[in-house]
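1. model the following, please.
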Amino acid sequence: MNPGSAPRYSIGFTSLLDEVSSVPLSVTGIVPPGLVGTMYRIGPGRFQIGGHCVGHWLDGFAFLSSVTFGSHGATCSNRFLASSWYRRALTKDAVPAGGFDSQSIHRCSHLSDDNANMNITHWRHELEALGDTPQSILIDPATLATIRTRRWAHLHRCCASSPHPVFDQLTGERFDLSLCNRDPAGYVITVTSPEGRTRRLCAIPSSRLGYMHSFSVTPRWVILIEGPFTAYPRSLSSSRRPYLRNYVWDAGQGSRVLVVDRRTGALKATLSTRPLFALHHINAWDDGDQIIVDLAAYPDPSILDSLAFDHGEVPAGDFPAPLATRLIIDLEHKRVLCSPLRCPPGEFCTIDVRFSMRPHTILFAAGPTRTGEPIDRLCRSDVTTGRFIAWSSDNCFPGAPIFVPATTDGPEGEGWLLAIVLDVLAKRSFALILDAATMTEQARAWLPCALPFGLHALFVSEEATT
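-> Here you go, the predicted model:
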């Protein structure tokens, strides 16, 4: 690539090979005394091996970062996940094929890809990295070392999984969604109890499988939104083409809404709505005979193409941004009403987790100031009034925000908003702390390097690890 033509944010798509452990950070501002714990973030961190470049940002090798806040100040660590996918690449000195959207002379199925670079969760005292295959990686929360790759026995017939399990805070249950390509092909929903016992809730047959990155759960229902971006089941485990290229967009088909009774596993309803493409569900709850589902909806899947590394060059846009959208699923009249929420476009939407599975008012998101540009601001929106407050800073590109409540029983949205921000002029990243109620800056903890753009993040309080 010609350095003179590189976009100013290209450092965010550049490999970072240095791993560090418990490095003290310089802090500008004051870290709130009540913010004690560790912020984890995961995403692609390396894009070239042996002269070969991945074909897509989502094929970058999983890189985990952490920033810990406490009485000692702030420290950071980062480390590559030692997946079999990454070890194979290092051994062969090449990028394995069969990933999300990469070609190579070394061919293997996407099903064997345990490059868990999409999401990170903390449940039952386990820190777990997830990708879009039926495998995940358990991580040591203190050292970020890879413990082992987990392969769920009940998913041996599945070719893909949602990297976004849903956790019911009231019952302690975990819900997972997987795509199976045989016996029969369709969607499989499993439930794991707080004690770790897993059962199959249901299997929903389907002749074509939708790209299902996330889903929703309410106290009564599990809701799948199948957009018209689908693939033939058996092709998804083939090594003949990259995983993404099996899917085809057909807006004329519209979207299917599948509603499952979470108590019995019965398919309650199959309804239709307009064509939409959603990577991330935001929240869902029951309202009498209606179900409310909020998600970040794109008009089509072009966001995935915009993140391709064409001929080794970093993505240069145009980057579409989704609109937070509300689906009102009316089970009595068998219809779905679909309308945008009153807030600016943005991704990585998050709410005050205390309002999970019940009505919320406040929505946080990362989005662009100008259409087609990369994410360059964080917003707090009141979805009932449409009023929003934004934080931004020159030459800074924030990642996914995390909301941390200040107290267990305080007002909605009162606490802190955290994000990893890349300052392209300083060529360094920093952990940003905002007062979530006012979006005013409290502190920056400066990392010793520029982290590549990441995906999802998580905050684990110190008391949750003891």
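
2. CA only for contacts and neighbour counts going forward, please
-> Will do.

3. ok but residue 75 is inside a strand, no?
-> Yes - assignment of residue 75 by DSSP: H, G, I helix; E, B strand; the rest coil places it within a strand.

4. can you give me the helices for the stretch 301-450 of the chain?
-> Using DSSP state H, counting those that start in this stretch, the helices of the stretch 301-450 of the chain run over 302-306.

5. what about residue 111, how many residues close to it?
-> Counted by other Cα atoms under 10 Å, the residues lying close to residue 111 total 20.

6. is it true that it touches residue 156?
-> No - between residue 111 and residue 156 there is no contact under Cα atoms under 8 Å: 10.0 Å.

7. what do those two both touch?
-> Common contacts of residue 111 and residue 156 (Cα atoms under 8 Å, 6 or more residues apart in numbering): residue 134.

8. next one: stretch 448-464 to chain centre, how far?
-> Remark: stretch 448-464 is offset 13 Å from the chain centroid, using Cα atoms, centre = their mean, to the nearest Å.

9. ugh, wrong one, I meant stretch 109-129
-> Taking the mean of its C-alpha atoms, stretch 109-129 sits 11 Å from the chain's own mean (Cα atoms, centre = their mean).

10. to compare against the first, here's another:
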Amino acid sequence: MLVLGLVVGGASGFFLGSALQESAPPQGEVVEVVGKVPSWLRGSYLRNGPGVFQGSHLFDGLARLHRWDFSSDGTCRVSARDLDSKAGTFYRKSKGKTLFNEFRTPIPLSRWPLSLAAGGMTDNACVSVAVSNKQTFACTETVAGTYAIDPHTLRSRQHSFSGDESGLVQTAHALPIDRGDFVNVGTSFFPPRYNVFKLKDNFKKKEVIASLRPHDSRLSWMHAFGSTRTKAILVEHPCVYDFTALLSTDGFLEWAPERGTYVHVVDLNSGESTKIKCSRNFFFFHCCNAYDDDDVDEIVMDVCAYDDTRIIDSLALDKMRDPASDIPESKILRLRIGRDRVKEEGPLNDAGATGKFAEFCAINPAYARRPYRYVYTNAAPNRPTSAANGLAKTDVLEKRTTIFETENKYVVVGEPIFVPGGGPAEDDGVLLVVGHTQTDNHLLVLDAKTARELARVHNPPIPYGFHGAWLPSSSGGL
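-> Down below sits the predicted model:
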């Protein structure tokens, strides 16, 4: 389900650019590469996201997987396939009808019998890509929405349903831990609980570590969470489910600032937990990183934070088509979590350089769950805009931000993926990110150290996407 981009433009006006153009999936075609791709960049970039913008909200789009294959001679092939889910298959066979309630688009009552017979819950795995022991999965936030996929053909191998003992919904961002296992957070509605669990055996088995009561009877919607090597960190912010609207999906989330914001810290071994109230409210989609700071006996967790949930409403398609829209402000916020208090620090990024915006964060994966220095995010240096239109590198130690230099001006910029280059420095590597101009789009290969463009792949028409993963040639890539 996430973030940023469809309506494009600048001070001179707005219109829908190439990010919202629906088109047939490319079928492994060789595409033009301008510049020089590093010789060591061999493998495949897989990206998930909407292929059909049906419904009323960006998060309603039906899943399409894209794959870019980089070979040793510097060439690149692009392919894509619509996910073989129940939701997608029904939509295509019925010529445009939806089978399940999606994020903001309910089905008519007359279609409920068909929906219930198919499971009653969407399996539209349109959000992210997870790689476990050389198996690849497309994921979303319902327990029905995980599919094992063939990383070469992008066909669905099997519907991966590991049980609902962790709740009916879960974050779309399970985090890898030891021995190929993952940790995630699920939500049970009756009784209301947050369930921290391990995913084992290639997403086939769940082991619940802890079951936590919410602060009150209302449950927070959690898109992501943080994890150190020993702890899971859940932020119970005031974006809560409205059960009176849940069945219709029409605005089933509400902002309840009077409730406050709480951090739950869960020991991944014992399941013991603590809850601490924050001094201020905030909302976030994504966690940059989290680690144990043993020198001061604190947990550090960095997130891309908003003051409230206006960002969710701003991603409704009618709002994104509104020429008066301007994307809400966000920043990199640091939480220092002690035994009995949470201290908020930030912004860590330069608000002036980024247009007061940070989202879709990426780091060198070798620095996950440990102290780090650099984070790469979307930015909005050219406002007003309804989409992220720049890419930023932030030094979280110096609180210094650099905007990447590219040959073209992009009106929509997607999620960056960091691919390590093998050097000793944290920023030795490249970033892969899709940028849309007003007429076409490119996959950019950017030097993570110098913040400059190395090469760009001229894609066939492709829509905007959400999250992805890099598969080296040794683990399922080309």
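
11. TM-score for these two?
-> After superposition, the two chains reach a TM-score of 0.89 (TM-score structural alignment, normalised by the length of the first structure), with 443 aligned residues with a Cα RMSD of 2.4 Å.

12. quick check: chain neighbours aside, which residue is closest to residue 441 of the first structure?
-> Closest residue to residue 441 of the first structure apart from its sequence neighbours, by Cα to Cα, 6 or more residues apart in numbering: residue 434 at 4.5 Å.

13. the one you found - how many residues pack around it?
-> Per other Cα under 10 Å, the neighbour tally for residue 434 of the first structure reads 22.

14. would you confirm that residue 111 of the first structure belongs to a helix?
-> Yes - applying three-state DSSP, one finds residue 111 of the first structure inside a helix.

15. residue 15 of the second structure -> the first structure?
-> Here residue 15 of the second structure is matched to residue 8 in the first structure, going by TM-score structural alignment.

16. what about that match, distance to residue 427 of the first structure?
-> Distance check for residue 8 of the first structure against residue 427 of the first structure: by Cα to Cα, to the nearest Å, it reads 11 Å.

17. wait, residue 298 of the second structure sits on residue 340?
-> No - with contact defined as Cα under 8 Å, residue 298 of the second structure does not reach residue 340; the gap is 10.2 Å.

18. ok, those two, which is more surrounded?
-> Using other Cα under 10 Å as the criterion, residue 298 of the second structure and residue 340 rank with residue 298 on top: 17 against 9.

19. burial measure for the closest residue to the more buried one other than its chain neighbours, as a count.
-> In this structure, residue 298 of the second structure finds its nearest non-sequential neighbour in residue 338, 4.7 Å apart by Cα to Cα, 6+ apart. When neighbours are defined as other Cα under 10 Å, residue 338 of the second structure has 16 of them.

20. cool, and residue 371 of the second structure?
-> Residue 371 of the second structure: 12 surrounding residues under other Cα under 10 Å.

21. OK, contacts around it?
-> By Cα under 8 Å, 6+ apart, the contact list for residue 371 of the second structure reads 291, 293.

22. in the first structure, what sits opposite it in the alignment?
-> Structural correspondence for residue 371 of the second structure with respect to the first structure (TM-score structural alignment): residue 359.

23. what's the spacing between that match and residue 407 of the first structure?
-> According to Cα to Cα, residue 359 of the first structure stands 19 Å off from residue 407 of the first structure.

24. try residue 93 of the first structure
-> 49 Å.

25. now swap in residue 372 of the first structure and tell me
-> 37 Å.

26. with the first structure overlaid, report how far the longest strand along the second structure is off on average.
-> Longest strand of the second structure, by residue count under DSSP state E: strand 283-293. Mean deviation of strand 283-293 of the second structure relative to the first structure after superposition (mean Cα distance after the TM-score superposition for the first structure): 0.8 Å.

27. from the contact counts, what lies against that strand?
-> When contacts are defined as 3 or more Cα pairs under 8 Å, 6 or more residues apart in numbering; DSSP states H and E, strand 283-293 of the second structure sits against strand 226-227, strand 298-306, strand 359-362.

28. after the shortest one, heading C-terminal, what element do we hit next?
-> Moving toward the C-terminus from strand 226-227 of the second structure, the first helix or strand encountered (DSSP states H and E) is strand 231-236.
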